[in-house]
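K.L.:
everything below, folded, please.
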Amino acid sequence: MVKKIFILSALIGFLGLSAQKTHTVAPKETPYGISKQYGITIDELYQLNPSKKEGGLKIGDVITVSKSGSQPKTSTPKATPVSAVTNNGKTGFITLQPKQTIYGITKQYKISEADLRKLNPDLDSHTKIGDKIILPLENIEKYAGSTPTAVVQTTTTTTTTEKPAEVKTVTKTETASPDKGLYVVQAKDNYYKISRQFNLTQKQLFALNPGLESAGLKPGEAIRVSGSDSVASSSNSIKVEDNSQSTTTSAPVTKTVSSQNTASNVTYTATSTFTEDDFVTYTVQSGDTMFSIMNRFNVTLDQLISLNPNLSDGLKAGMTLKIKKQDPMYSKKSGDVLSVVLMLPFGFDANDAKYRTLSMDFLTGAKLAAERNAKTGQKLDIKVVDAGNETTFKNSLSQINPDNTDLIVGPFFKSSVLEVLKFVNDKKIPVVAPFANSEDLFDYSNLIIIETENSVYSDRIVKEVSQVYKDQKIYIVADNSKANANAIKAGLEKSLSKANVIIVNSSNEIQLENNMMTGQSVPVIAVLADDDETAGSAFASKVIALGKQTEGVKAFSMFYNPSFEKNVDDLSKASLVYLMDRKINYDGDFEKEILADYKAKYCKSPSKYAVIGFDVMNDMLTRENKKGEIFKQIGKSQTQLATKFEFVKAKPNGAYINNGYRVVRLMQ
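P.N.:
Predicted coordinates for the structure are as follows:
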């Protein structure tokens, strides 16, 4: 009987021991962290492991964490009231590191201590290294820097749902091997953007993803950006967990993606064409400007933007920028390398985005032209400079080295062009003004003016009207300044001594008169001298109406208007003649090639200012020789994508001005 009792007692003791849950201590684990993990207090942990209260924990120790054999708590955590500290409801946590303090965390992650304690109710002086501190996700993403693993979770509260929680693992790899990785397509991605991000050609991208070209990009779809099956990993990662709080608790379901019949966690791998040795990082400080950063690190605006695309949204304190490393010593380039400075009014330093989109578009066209010429063997060194606005422009001049510059394209504004001309006066560096055109600029022999002078257009209109004049009354629709209208009137009165020329403010003022003998309406000549789009549309409507009342109405316009192409048949009855500084011949082989190259590079058709950027840069580069002697070929007539260039001297020993334009005739 005694033997049976002993056996029964031993069995009960064994069952009691087997019911206990144990945990093996891992590196960096603390009593506080372990107790949190298993839902017990530190006192309860020490009661289960009395020897550890005095001796402490060691890596590899097996400790008891539960008498009942319960698993670590996996029930859905209570929703933390984060609305006061985070806008999107997403939080994450950082792992407390040695020497980190509550004060240090509030400073680094830009959060008040009160808000920090709202997210971490148990935060107190007993917090230990390795503990997890909850923070708003956006603060972690902005300010974590090199802080180790940060886990992100959504803490939105919803009603009962049967849908299990979803877990997505996202790994950002800063220096992944270029022959590894998958990438998940984002909403605004395109072929060009992805190819450039992963240093691929579009052909290589399509080869890695058969069927992608015909199927197109779909947000959320994982595509291959290298030839390896393996996915690059990183020690610094952000794990994203979308946890729906509900009354029904479900086990988390991990989203997977299948690639070549191998399922794996979806991994976003961001690679760069630069290695860690190619660039350094810099955190933007309060008071920093684009200009000061470029000066400090001796980089160009183009280099800065190419490494930091988010700069298109503006410069903000706290941003981490990648800065391309420069050679320690600057040396002037020699030989046959053409050094070009492109000055565009991005307005980053001036916080003026008025011309930023225009500048970005101009830059895309200019870069396409530069790449095209480089393929033919031309050696180029192109530096992009933020010209700011007219108020801050002088600051940008320090970015130009007059001793090592062969051509300056830009700036846009007349006052800025004058400043550049004065700055390079001794060197006589050729300066190209894409838009500025004024008599103030005509005295500079090293200036090339792209915009055709309005007097050239008005002279041509006088010539065209004179050829069809048969005693008709001539109406000229003027803009507010009336400068163009007055020039045309003066020219017509000189050419046609008895002409009856009337300047009006609106197309509605153009009237037909009746012949007193026949009672029929007498045709008139209508001239548009206003480049306003609304005025042009009204002019077209009036000419069409006049043409329906009588035959023989003639119409002329100094400027192009979109309504002209929309009403070709009706305006042809008035034999409309209009002038254009730019027009693309979509049937030309050269034009087709350029448009195709632009679309392949940027996944869209070029805007007006992208076309101008290409035309200006391509025309200038094709006139250059290895010595930078652009003026030797300045007299050659050239037609680019949309613009005709015919340069003449504005005055003896003065600037060159473009007199090229197109005459469009609508014939019945």
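
K.L.:
going forward, measure contacts and count neighbours with C-alpha atoms only.
P.N.:
Will do.

K.L.:
show me where the stretch 501-650 of the chain has helices.
P.N.:
Assigned by DSSP state H, counting those that start in this stretch, the helices in the stretch 501-650 of the chain fall at 533-549, 562-566, 568-572, 589-602, 608-623.

K.L.:
single out the most deeply packed of the ones you listed.
P.N.:
Highest mean neighbour count of the helices of the stretch 501-650 of the chain: helix 608-623, a mean of 22 (counted as mean count of other C-alpha atoms under 10 Å).

K.L.:
which residues sit against it?
P.N.:
The contact list for helix 608-623, computed with C-alpha atoms under 8 Å, 6 or more residues apart in numbering, reads 358-359, 361-370, 373, 409, 434, 450, 630-634, 638, 640-643, 645.

K.L.:
between that helix and helix 589-602, how big is the angle?
P.N.:
In this structure, helix 608-623 runs at an angle of 120 degrees to helix 589-602, with axes from the mean of the first three to the mean of the last three C-alpha atoms, to 10 degrees as the basis.

K.L.:
one more, so I can put them side by side:
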Amino acid sequence: MHQSYLEMKKQFHTLLLLFISSLMLSQQKIHTVLAKETLYGLSKKYNVSIDDLKKVNPQLNNRTLQIGEILTIPDEKATSKANEYSNSNAITNIQNSDDAQNINYFFITIEPKQTLYGLSKKYHTSIKTIQSLNPNMSKEGPKIGEVLKIPKNSSSENSNTYSHVYSENKHDKENSNINDSNSKEEINVKDKRESDLANDTKLQNSKNENFENQNNQEIDDLNKKQSDENVQIPVAKNQTENIANYELKKDGINVVLFLPLHTGESSINAERRIATQFYSGAKTALDSLSNKGKKIHVRIFDTSNDNKFREIIDTYDFSNTNLIIGPLFKSNLLTIADKIKKIPIISPFSSSDDLDEHGNLILYNTKDQILVEKLTDEILKKYSGEKMYILYDEEHFKTAEFLQSLIKDKKSNAEVVLTKNADDIKSDQNLVTDEYNKIYAILISTQNSIITKYLDSITKLESNQIQPISLFYSPLFDNKKYEEKLLNFGLLYLDTNYVNEFGFNEQKMINLYKKKYCNFPDKYAITGFDVTYDILSRVDEKGNLSNSMMKAESKQVSNKYSFRKINKNGAWVNQEARIIQLLK
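P.N.:
Now for the predicted structure:
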């Protein structure tokens, strides 16, 4: 049978590209990346272009160099000759001719180290689709220089979905059961505190870029751990069957995770850093729960592109999803909460009042209202008629008013003074005994300038004259200038991010994290662990959340959690916080 002109052109094209590839692969060198080396430096050292380095090391198209990485260096002369051929009109004309005659697909030429999985991810299509369009391709995968058809409705951008199944027997059992022991909650003696500020400093001093690369590589590798059938994610319901969801509904807990990962971008911005840190903590929790026998199916969506995020919400079939963790930021949370009404949606950070009316939202960040209620109960345990000063900033005026009203409701004779001026806080002298009456000095502010004035003011007094109390923790409490005085006073404050590094559960989580990432977990990583571990510990084997499980109290690494409805049909809010008192 005579071959068509088009088939002959394709064969010629393939042979030509094989010849080009053989030129580029001949006499290649190997280079191990050292500290501080760059692609630019290597291109100058070996007299090859950065583009040629990326052609034979395609992983460098999506990330930077990693220390210890082994690179292939193309031979200078062969590369020059290959470029001469690749720029010829013959290839360009064949490509354009094929493209013009086939409106449903386009052609690509296989480069070194490309795989079917990688192509399906890069062009946002399925392995089966590529195989059906290229029936002559080897079952072992495409060969270097081979020309493949790719459907034109696919995208050359990085996929914004990832998938993985967590199940038992995948990890070393000795690392399981992080939260098995029930450590007693207490009003703390002054342990050596590693504050969030210290944690952030440690993170900044670590190799941040390597951490980002490791984390992003893990996310990219999630799909590889599933079968080919589970890799395909539909863009819209009417385009293709969602085989992955069909598999997920058989058993286990189905979780969707929304994170602004900014995949495919080389720069590291604030959103991406928060997301990758959060994911690293969540991954540690998922591994631990997996070791304990929980089977969890996780689907990750990149929410950094608003248009794609809305497209996901409109087109993805959430019918088999048991839980949604994220998005991390309020605007996206409101978007998804308005669209999806029946699936529990976990908010790790946002707890503002405009989220309260969504009955399926679970707010993990303890609201100021709840903190005030807990603080009021704690203050009144030992209250015996002392005068109270509440120092506040403009942002927390309503919170200060709420605290004043709660105290007055329970102790109608209490004298409670609201002030924005720290100098107003003074101990009253008893005119009969000449002794000073003890006062309560309550701080409701997160502004360092006001906190400093508060601390400067109260530390002029003696310990028998004042009881300092704060609604929030501040790193300034650990400042050497104030530390001794605050210990003598017995400063009392609430904290939702306290990590006791000497606690059994805390040490276990931190050690697991450091073993995996070679870093101390920062506050976002710890939140990722706490939120993921806690909510997945509350669901039953079918992925359901009962009211009794929501109300049960649990203690994680940085906070305690139990939930109540903010109103009859409103969101679930965390009603816990650690109450900490500094004592010698």
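
K.L.:
hang on, the earlier thing: give the buried subset of the contacts of helix 608-623 of the first structure as a PyMOL selection command.
P.N.:
Those of the contacts of helix 608-623 of the first structure that count as buried under 16 or more other C-alpha atoms under 10 Å are selected in PyMOL with:
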select buried, resi 358+359+361+362+363+364+365+366+367+368+369+370+373+409+434+450+630+631+634+640+641+642+643+645
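
K.L.:
need the counterpart of residue 591 of the first structure in the second structure.
P.N.:
Matched by TM-score structural alignment, residue 591 of the first structure corresponds to residue 506 in the second structure.

K.L.:
leaving out the residues flanking it, which one is nearest to its match?
P.N.:
residue 557 (5.2 Å; C-alpha to C-alpha, 6 or more residues apart in numbering).

K.L.:
what's the distance between the equivalent of that neighbour over in the first structure and residue 657 of the first structure?
P.N.:
Aligning on TM-score structural alignment places residue 557 of the second structure opposite residue 641 in the first structure. Taking C-alpha to C-alpha, to the nearest Å as the measure, residue 641 of the first structure falls 19 Å from residue 657 of the first structure.

K.L.:
what number of residues lie near the equivalent of residue 359 of the second structure over in the first structure?
P.N.:
By TM-score structural alignment, residue 359 of the second structure lines up with residue 445 in the first structure. Residue 445 of the first structure: 19 surrounding residues under other C-alpha atoms under 10 Å.

K.L.:
and residue 445 of the first structure, what element?
P.N.:
Residue 445 of the first structure is part of no helix or strand, with elements assigned from DSSP states H and E.

K.L.:
how about residue 291 of the second structure, what's its partner in the first structure?
P.N.:
Residue 291 of the second structure maps onto residue 375 in the first structure, by TM-score structural alignment.

K.L.:
burial count for that match?
P.N.:
When neighbours are counted by other C-alpha under 10 Å, residue 375 of the first structure registers 9.

K.L.:
now do residue 205 of the second structure
P.N.:
10.

K.L.:
for it, what are its contacts?
P.N.:
By C-alpha under 8 Å, 6+ apart, no residues touch residue 205 of the second structure.

K.L.:
cool, residue 407 of the first structure as well?
P.N.:
338, 339, 340, 341, 429, 430, 431, 432, 628 are the contacts of residue 407 of the first structure under C-alpha under 8 Å, 6+ apart.

K.L.:
and the residue lying farthest from the centre of the second structure, how far is that from residue 568 of the second structure?
P.N.:
No residue in the second structure sits farther from the centre than residue 432, which is 60.8 Å out by C-alpha atoms, centre = their mean. According to C-alpha to C-alpha, residue 432 of the second structure stands 53 Å off from residue 568 of the second structure.

K.L.:
thought residue 555 was touching the match of residue 591 of the first structure, still the case?
P.N.:
No. Residue 506 of the second structure is not in contact with residue 555 according to C-alpha atoms under 8 Å; the separation is 10.3 Å.

K.L.:
returning to that earlier point: residue 474 of the first structure is nearest to which of the helices of the stretch 501-650 of the first structure?
P.N.:
Across the helices of the stretch 501-650 of the first structure, residue 474 of the first structure has its closest neighbour in helix 533-549 (13.0 Å, C-alpha to C-alpha).
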